[in-house]
Structures are given as structure tokens and as C-alpha cells.
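[1] Build me a structure from this.
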Amino acid sequence: MGFETKTIRIAMNGITGRMGYRQHLLRSILPIRDAGGFTLEDGTRVQVEPILVGRNEAKIRELAEKHKVSEWTTDLDAVINDPTVDVVFDASMTSLRAATLKKAMLAGKHIFTEKPTAETLEEAIELARIGKEAGVTAGVVHDKLYLPGLVKLRRLVDEGFFGRILSIRGEFGYWVFEGDIQAAQRPSWNYRKEDGGGMTTDMFCHWNYVLEGIIGKVKSVNATTATHIPTRWDEAGKEYKATADDASYGIFELETPGGDDVIGQINSSWAVRVYRDELVEFQVDGTHGSAVAGLNKCVAQQRAHTPKPVWNPDLPVTESFRDQWQEVPANADLDNGFKLQWEEFLRDVVAGREHRFGLLSAARGVQLAELGLRSSEERRTLDIPEITL
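    Below you'll find the predicted structure:
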């Protein structure tokens, strides 16, 4: 007796963009499709059927032909109202996202979306309310919590490795070329505030769920933002003024589930040259041990194995501090983080249940970004109020 196969039709909007194409189509949905789907606990096979959606007909048609996707369209409203479509995914510009998500949920579609979900906290909360009232499964990309390095870091937290956690420090960023001599490796709208760009708007949504997922609730923020590179060149080689921040330096007060206070500090910059092992790294320090995690690797140092450095500026350092840390093993096969969350989300869609990273979590990310920008403008620490629907 064969098991049932359930096909989920997914309208993928904004798929010609960098993240939409590389991570969501190329490394998530197509591998799931090409593997014949995935199997649920009861033996049901879940297959995916992507529908590519975008404003540029030539690009969409080319992608569809290249990856053997039978359906594509430039009519977003039509696909949202298509009764055969189960899920609407959005990876378009931030300024367009809230309207798309609202339409999709009001049409009864499940949604999976990049973040931020909206440009303002008010819009983000409204989306969470609509999702709850519509009874749909809503998922927001929380990709960094699925990265091997952070999976290992979270495991150390769960095992009590750190003792009482004292602090978490993050370093993120790299040099994004201005575009005059070498082409920029990020889209130009990222550096225009009027188009929804900005480091704080982009990355504080990530940092909120990372801090929540590793440590606990974020209680306050004190941020300083900067536009280090005031002039850039767009995709057509045209000079433009950068109106959005390209760096944001944040200090956060956190609270663990056990009630301990923790200090967080994250530097984010598109105007920094990398001198670290990975493009993002987090260090957690505790009374019993410390760990440093990147995208893939995680190293740790226990209290009993901590050396006793002695400050002496008159002599060169003879010990290698990096060699004093031990690598944390994966102890499991860790697939692409985006693909893993897609599969988890689709399991929730089939089961008709909430996804653990939903629109309320996304609203807290938008809230942290708003307060971070306001903190920088007012040059003070701001408390983070509770969001209720």
C-alpha cells in the first residue's frame, strides 16, 4: 500500500533578487522538488510546485526555462487570488512587502516571507493580527538560527555549558564596493532610506530573533548609526546619494528565561574589511565557559581550560590564543538553513498549525529596528515595550 503524496503550490514573489533566487529557489525549493519532496512522520510525501512571480517578464521566463519550472507570471494579484495556490512567498523590496502579505492572507493563503515584514511597527502588528484572524500559517525567515554555527551555540546554552551567561558580542559585515570602479555586491536600494534601505532596518530584524533564540528577551537598545560612505553608484553606473545608514552599532540589555541579565553588543557594517574567520561571529561569555560561533564553525573554552594571560606590553605575544579553543562538533548532518526552515514551515502548513517563527516575532524585529534608529537620533537608551495583539 503506497503513501499519499500532497503537493503544495507556492507562488514565489521577488524571485529574481539575490536572496529570493540563491537561497529560496536555488538552494531550498528546487532541491526539495528535485528530491521528490520530503516525508512526514505518518509517511505522507510532501512535494512542492513553485510558481515564479516577478515584474520583469524576461527575467522570470529565463529563470523558469533554466530551472524547468512550468509556471511563471508577472501578475501578482492573479496568483494571490488563484484558488489552486497554497502558499505565497515574498522576497521583494521591503517597501512592497506589507501590501503583498496582507492581500495574500486576506485571500486565505499561507505566507512565508523575508523580513522585515513591514516598514513600520504599526504595519507589522497589523499583519500579525490579520494572520491570526485569517487562521493561516505564517512563517518569517529566521535563517540564522538554522546555521550550523548557531545551532551548536544554542546547544551549548541548552546544556548549561556557560554557567551564568554574562554577555554576547557580535561582529557582522564586510566591504560593499561603492560601485564606481568595482560593482557593488548589494543592490543600490539598500542605501536609499526612501526605498526601505538601511543597515539598522535590515539587520536589527535578524539580531532580534538571534538574541531571542540564543539568549532571551531583548529589554532595551542603545544604538549609534552612521552613513560612512555618502556617495555610491547604482546598477546602471549612475552616481547617487546614500540616504540610509550603512553601519549600526548597538548595545542591548537582555534577560534569560531564568531571569539573569545579559549585556549584548553587535556591530554591523557594510563599510568594514573582514579580519575574522567568518562574515558574522558571535561570542558568548559565561562564568563556566565561553564560545565563538560563526556561520558554520563554533569553538569553545571551558573554565578549567582557560589560560591565565598576563599583560606585558614590553614583550611580543608568544602564545596563540586561537589555538586554546576547542571546536564544537556538529554531531548531526546540518542542511542548508533556509531549506531546513522551509521544510519545517511546510510541515506546519500541512498540519494546520502555527509556525514557531511567525509574524509576531517579525514585529518585534521591526520594533527593535525602529527603536534602534530612534535611539541613535535621540542619543539615549530606550526600553522595549511588550507587543500585544
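
[2] Please make it C-alpha for all contacts and neighbour counts, starting now.
    OK.

[3] my guess is residue 32 contacts residue 47, does it?
    Yes. Between residue 32 and residue 47 there is a contact at 7.3 Å, judged by CA atoms under 8 Å.

[4] Going by residue numbers, what spans are helices in the stretch 251-389 of the chain?
    337-351, 359-378 (DSSP state H, counting those that start in this stretch).

[5] okay, the ones you listed, which one's buried deepest?
    By mean neighbour count, with neighbours taken as mean count of other CA atoms under 10 Å, helix 359-378 ranks first of the helices of the stretch 251-389 of the chain at a mean of 24.

[6] one step back: distance to residue 307 added to the helices of the stretch 251-389 of the chain, as a markdown table?
    Below are the helices of the stretch 251-389 of the chain laid out as a markdown table (distance: least, CA to CA, whole Å):
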| stretch | distance to residue 307 |
| --- | --- |
| helix 337-351 | 35 |
| helix 359-378 | 37 |
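
[7] Residue 230: which of the ones you listed is closest?
    Checking those against residue 230 by CA to CA gives helix 359-378 as the closest, at 17.8 Å.

[8] helices and strands around the closest one, which ones?
    In terms of contacts (3 or more CA pairs under 8 Å, 6 or more residues apart in numbering; DSSP states H and E), helix 359-378 is packed against helix 121-134, strand 138-140, helix 199-214, strand 217-226.

[9] can you give me the strands in the stretch 51-200 of the chain?
    Using DSSP state E, counting those that start in this stretch, the strands of the stretch 51-200 of the chain run over residues 71-73, 87-90, 110-113, 138-140, 165-173.

[10] To compare with the earlier structure, here is another sequence to fold:
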Amino acid sequence: MTRRSIGVVVNGVTGRMGYRQHLVRSLLAIRADGGLPLSDGTLLWPEPVLVGRNDRKLAEIAERHGLSDWTTDLHEALARDDVEIYFDALTTQRREKAIASAVEAGKHVYTEKPVAMDLEGALVLARAAEAAGLKVGVVADKLFLPGLLKLKRLVDSGFFGQVLSVRCEFGYWVFEGDWQQPQRPSWNYRREDGGGMVLDMFPHWHYVLEHLFGRVRTVQCTTATHIARRWDEDGEEYPATAEDAAYAVFELDGGIIAQFNSSWCTRVFRDELVQFQVDGTHGSAVAGLRHCRAQSRVATPRSVWDPDLAPNVDQRGDWAVVPDNAQFGNGFREQWERFLRHVAADEPFPWDLRAAARGVQLAELGMRSAAEGRRIEIPELA
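    Model prediction:
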């Protein structure tokens, strides 16, 4: 088979997500398996160019994985003729400028989200990439979780009948940093650095809702900064200026009501760190990261409210496990393979910068809803 190399700038590779999911478990995993086969028999071989601000960390990563190309100069990397794709795993505040540089350099763009701090910035990027004729993609990793893939299977089969509502419980306790090391970086809790639950998670909730159930029409949101002071990576105390929890109601096409509680200040009493429940006229399902259970209309027990008697129904026991029926690989790698085929073989990739802009729009209007204390309609983007 003919092997074709494709240069990929990986910016932000020293961060947890950029390193673990995108470099090691995606690009290097593709190489470890001999490359990515295309329909014409070509083997696509990604050649990572590591970019970051810390030359010591970059050199260590390169040496660890037998790579030679790394630089702290993004513009130098983008100027290379053998580079076709720019990938961004930077912090939110730095992402928009870097993507704009890649578009100006004529590189195809694949990026984490949110793509910008506000809707106008996201639309500027989308329009610039369209004008340049570039291919673009945005990570939508939640859609590739085994639990949500099974949930999508139920949706597509018509299992639910008419979908009535969606509920999501997401989050866990992030240690403040004074007595145990926090699991998330400190910038997540500083508004001035692009932090906050809404900007972080609403773009994810948007593509989940849009892909599985329909367009989001309205948002009503309440936010809170439950933990006012935290401690950073150096053990220094700092004020939390961004919200660490968001409680939202979304209205979707068809009258579907979606309720999403997102919090870094909650202790988990559920099977997984995120749990979706979908209720419909013909059935319901509960899905997490990996598992999915369902209950059909004919298997629904007759529940009667009686606080004076002990419960005589096993509410969880009547739910059936939705089987895997497939091999589920790493979702980040799955999307990387799709985007590489999009660039090299023009195969479709629906998660573009326009879709990402709609996610940023939802976050922006969610924060506005919280500030103004009202329900806000979401206009269609031109």
C-alpha cells in the first residue's frame, strides 16, 4: 500500500487533553497500528509537529515517543509546507488567535472547544475558514461515548416514541486545593482566563442535544460560584471569579424539555460522572459514559405514591441493559480518523466551525440568561 504522510501541528500538547487523548491515544495510536487506511488503498501517516510554550516539556514528550519535530514558535510551524493540519488544544483564552493564524497560513483546522470566548469571535473564524476554502472540524467527543452511542441507537430505532424530556446530571467534587490537590487547572475558575462552567460545558451540551434530539430553541439558566476561594497549582490562594455550577432548562424542537445540572461542587451518587435520562411516550433510558439501560412502556411498573408503606417495587431492577453489540474504541481517535479522512479523501465531517459557533452562542446566551434572570430565545445564525 502507498503511504502518504500528513503533517499535523499539535498545539497545546503539554496539556492533559492535548497529550493523553489527542497525541498518545489518537495520532500515535494510529501510527502504532500502521497508519490510517483510505478507500483508495492509501495509508495515511500522521506526522505530529509538537508546539507549546515550554521547550523542556516539549523535548521530554518528543524523546519519550521517538518524535523529532517540536517548537515553541507557532508561526514557524505553520509556515512549513509539509504541514496540512493545525490542531488546537490550548486554553480557551488563547485559542481564537491561534486558529486565526492557522487559517491565515492556509492550514485545515481541527480544534477543541469552545473555539472562541464569544459568538462574534467564533463566527469570524468560521467565515474566514469558509472564505479560504479550508476544511475545519471541532471535537465532539461526548457523542462517541459508548453510553451515548447506545442512546443514539435507541433514538434512531424509534424506541422512545415521542421524546418528552431529557435530564442530565453532570459533575463531581473538584478539591479546592488547600488540603487536596485539585483535579482541574486553576484557570477554569477565573473568568478573566476563559474559565467557568457555562463556557466549558454548554458547547458540549449543545452538540449532544442537537445531534440526538433537535435544535435548541430557548435557554433559561442560573449560575453560582459556590466555592469563592481556591488554591492554584503553586498552592497560592486566589478568588474564584467564574461560576463553578450552572443549572439550565433548554427547550428543543418538538416541545422537548431538557434540564441540565452541571457542577464541580457536587458529590457523586450515581453510576457515572455524567448521567442522561430520556423519557418518551413508549420508553425511557438512562445513559452514562459507558452504560445504558432502558425501560419500555410494556415493562413499566405501576408506581403508587404512598409514604406510609415500604416500597415494594425494585425501581432499578426492571430496567434492561442495552447491549454493546459493537466494539467501542477511543472516541477521540474515532473523530481524528474521520477528520483525517475528511482532509485527505473529502469524506464528510459534520462538526464544523458553524456548529461550534452555535455552541458558543448557547453559552453566551446562557450567561446572559443568568445575568438577567429570564428565559431567552435563541436566534438562528445567518
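
[11] Tell me which of the helices and strands packed on helix 359-378 of structure 1 sits nearest to residue 270 of structure 1.
    helix 199-214 (7.9 Å).

[12] how about the closest one: buried residues?
    For helix 199-214 of structure 1, a neighbour-count test (16 or more other CA atoms under 10 Å) marks 199-212, 214 as buried.

[13] Relative to structure 2, which residues correspond to stretch 17-28 of structure 1?
    Counting by TM-score structural alignment, stretch 17-28 of structure 1 pairs with residues 15-26 of structure 2.

[14] Against the centre of structure 2, work out the most remote residue.
    residue 308 (44.8 Å; CA atoms, centre = their mean).

[15] Map that one across to structure 1 for me.
    Checking TM-score structural alignment: residue 308 of structure 2 goes with residue 314.

[16] For residue 172 of structure 1, which of the helices of the stretch 251-389 of structure 1 is the nearest?
    Of all the helices of the stretch 251-389 of structure 1, helix 359-378 sits nearest to residue 172 of structure 1, with 15.9 Å by CA to CA.

[17] The closest one maps to which residues in structure 2?
    The aligned range for helix 359-378 of structure 1 in structure 2 is 353-372, by TM-score structural alignment.

[18] which residues are contacting that stretch?
    Identification of contacts with stretch 353-372 of structure 2 by CA atoms under 8 Å, 6 or more residues apart in numbering yields 113-119, 122-123, 125-126, 136-138, 198-199, 202-207, 219-223, 248, 375-376, 378, 381.

[19] hang on, the earlier thing: residues shared between the contacts of residue 32 and residue 47 of structure 1?
    With CA under 8 Å, 6+ apart as the test, residue 32 of structure 1 and residue 47 both reach residue 38.

[20] which residue lines up with residue 168 of structure 2 in structure 1?
    By TM-score structural alignment, residue 168 of structure 2 lines up with residue 170.

[21] list the contacts for that match?
    Per CA under 8 Å, 6+ apart, neighbours of residue 170 of structure 1: 265-267, 280-283.

[22] out of these, who's nearest residue 85 of structure 1?
    residue 280 (36.5 Å).

[23] Verify the stated contact: the closest one with residue 150.
    No. Contact between residue 280 of structure 1 and residue 150 fails when scored by CA under 8 Å: they sit 10.6 Å apart.

[24] Who has more neighbours out of the two?
    Neighbour comparison, residue 280 of structure 1 and residue 150: the larger count goes to residue 150, with 24 against 17 (by other CA atoms under 10 Å).

[25] Now check that one against structure 2: what is it aligned to?
    So, by TM-score structural alignment, residue 150 of structure 1 is matched to residue 148.
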